[in-house]
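Student: any chance you can model this:
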Amino acid sequence: MSDPEDVEPSPRTAEEPMAFTRDEFLRGVMASWIAFNLVWVAFIVFWPGSGGPLAGLLFGFVYLLASAPASGVVTAVFAYPVCIIGRTMRRRRGVSLHVAVHALVGTVIGGLVIGVVALWFRQGIDVLNPFVLSTLLSATVALPLGWAWAYCRARRSDAQVSRHPSVGPSLADGGAAS
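Tutor: Got it, this is the predicted structure:
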């Protein structure tokens, strides 16, 4: 059990129930990056045209070697715009709204990545191509998963703060100071 003095006060208040700290945001970014890569590789491994489970695992490993650094760059490039979107939504309490917005943003980011890759290689976009489908699906799923994980972790932290009222206000008590 951690010392009550080590617990950070929650940034969430009655006026801004979905506010977040920089650390909470960075946890969500990292969780989204991990989720993207796991979903992307799983999609490649289980793609019917991968040549079977062993070939799928080999392709998945090779794709991960390329995907992890490339998606890391994409994550770094889009983190700030996603943070701005999150900050503008901090007054909106609805979890389903946040999940939908993060899924939409993930789809847009995935589409932009596909467009850049298509331009880079001077090829058209075949929507049935495993790369296109896996990138779109993974990006669409990864952002809400990363957000949900960071949100749940922040809520657990808020619950810990509410057990130690001397630390500061929390969402659990309506954001009122103790």
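Student: drop to CA atoms for contacts and neighbour counts, all remaining ones
Tutor: OK.
Student: residue 61 reaches residue 41, doesn't it?
Tutor: Yes - assessed by Cα atoms under 8 Å, residue 61 is found in contact with residue 41 at 7.5 Å.
Student: just give the number of residues close to residue 53.
Tutor: 14 (other Cα atoms under 10 Å).
Student: would you do the same for the sequence below? I want to compare the two.
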Amino acid sequence: MAFTRTEFLRGAMGAWGWYLLTVAALSVVWFPMLPIALLYATPVSFVAVLVWSPFAYVLGTLLRSVRRIVIHVVAFGLFGAVIGAVTMLVFIAAISGFDEVDWSGAAFFAPYALTPALTVPFAWWRTARRALRIDRDGPPVPRRDPDAAAEDAVVIRLTERTDEFDAR
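Tutor: Now for the predicted structure:
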């Protein structure tokens, strides 16, 4: 399977987006404090994307020659589990102070730590499916947008009138 930087970035941003959507859903069901959960989840997960992305790129590069999709899904699922566990351990240690870490709230954070084990392979799968479809069918044809065409015509007409006015 080919693996380009564009696919990598699409997968990384997809994993981050799906993680945030899943955290939002979990925060409504698991513990109804959505704004606070997203207040912490957004910056922490963004830093996690920055820290773990090089490792994801290496994993993707190593899996280039593997054709079985299930191996990719399992590898990225395990990678997501490692991301979630390590990131959550560092987060819990940081919010409780690194000197005396309080692990009593770890059970509360468990669903949030396990979420990357699902969102990382899901983002990989969506990205791979799109890339394979483009390889098979060619790049997507842009949709015709009548509103955009009308707006462009107005802009062109106004520009022509402005040019006529400037010429006088």
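Student: TM-score of the superposed pair?
Tutor: Here the superposed chains carry a TM-score of 0.74, computed using TM-score structural alignment, normalised by the length of the second structure; 134 aligned residues with a Cα RMSD of 1.7 Å.
Student: before we move on, the earlier item: give me the more crowded residue out of residue 61 and residue 41 of the first structure.
Tutor: Neighbour comparison, residue 61 of the first structure and residue 41: the larger count goes to residue 41, with 24 against 15 (by other Cα under 10 Å).
Student: residue 62 is in contact with the more buried one, correct?
Tutor: No - counting by Cα under 8 Å, residue 41 of the first structure sits too far from residue 62 to count as a contact (9.2 Å).
Student: what span of the second structure lines up against stretch 97-114 of the first structure?
Tutor: Under TM-score structural alignment, stretch 97-114 of the first structure corresponds to residues 71-88 of the second structure.
Student: quick one: average offset of the matching stretch versus the first structure, please.
Tutor: Here the mean offset of stretch 71-88 of the second structure against the first structure after fitting is 0.6 Å, by mean Cα distance after the TM-score superposition for the first structure.
Student: list the contacts of that stretch.
Tutor: 48, 52, 56, 63, 66, 109, 112-122, 124-125 (Cα atoms under 8 Å, 6 or more residues apart in numbering).
Student: for it, which positions count as buried?
Tutor: 72-73, 75-85, 87-88 (16 or more other Cα atoms under 10 Å).
Student: residue 11 of the second structure reaches residue 122, doesn't it?
Tutor: No - assessed by Cα under 8 Å, residue 11 of the second structure is found out of contact with residue 122, at 9.0 Å.
Student: how about the helices in the first structure?
Tutor: In the first structure, the helices defined using DSSP state H lie at 22-46, 53-88, 95-120, 130-163.
Student: list the buried residues for the last one?
Tutor: In this case it means helix 130-163 of the first structure. Buried residues in helix 130-163 of the first structure (16+ other Cα under 10 Å): 130-151, 154-155, 157-162.
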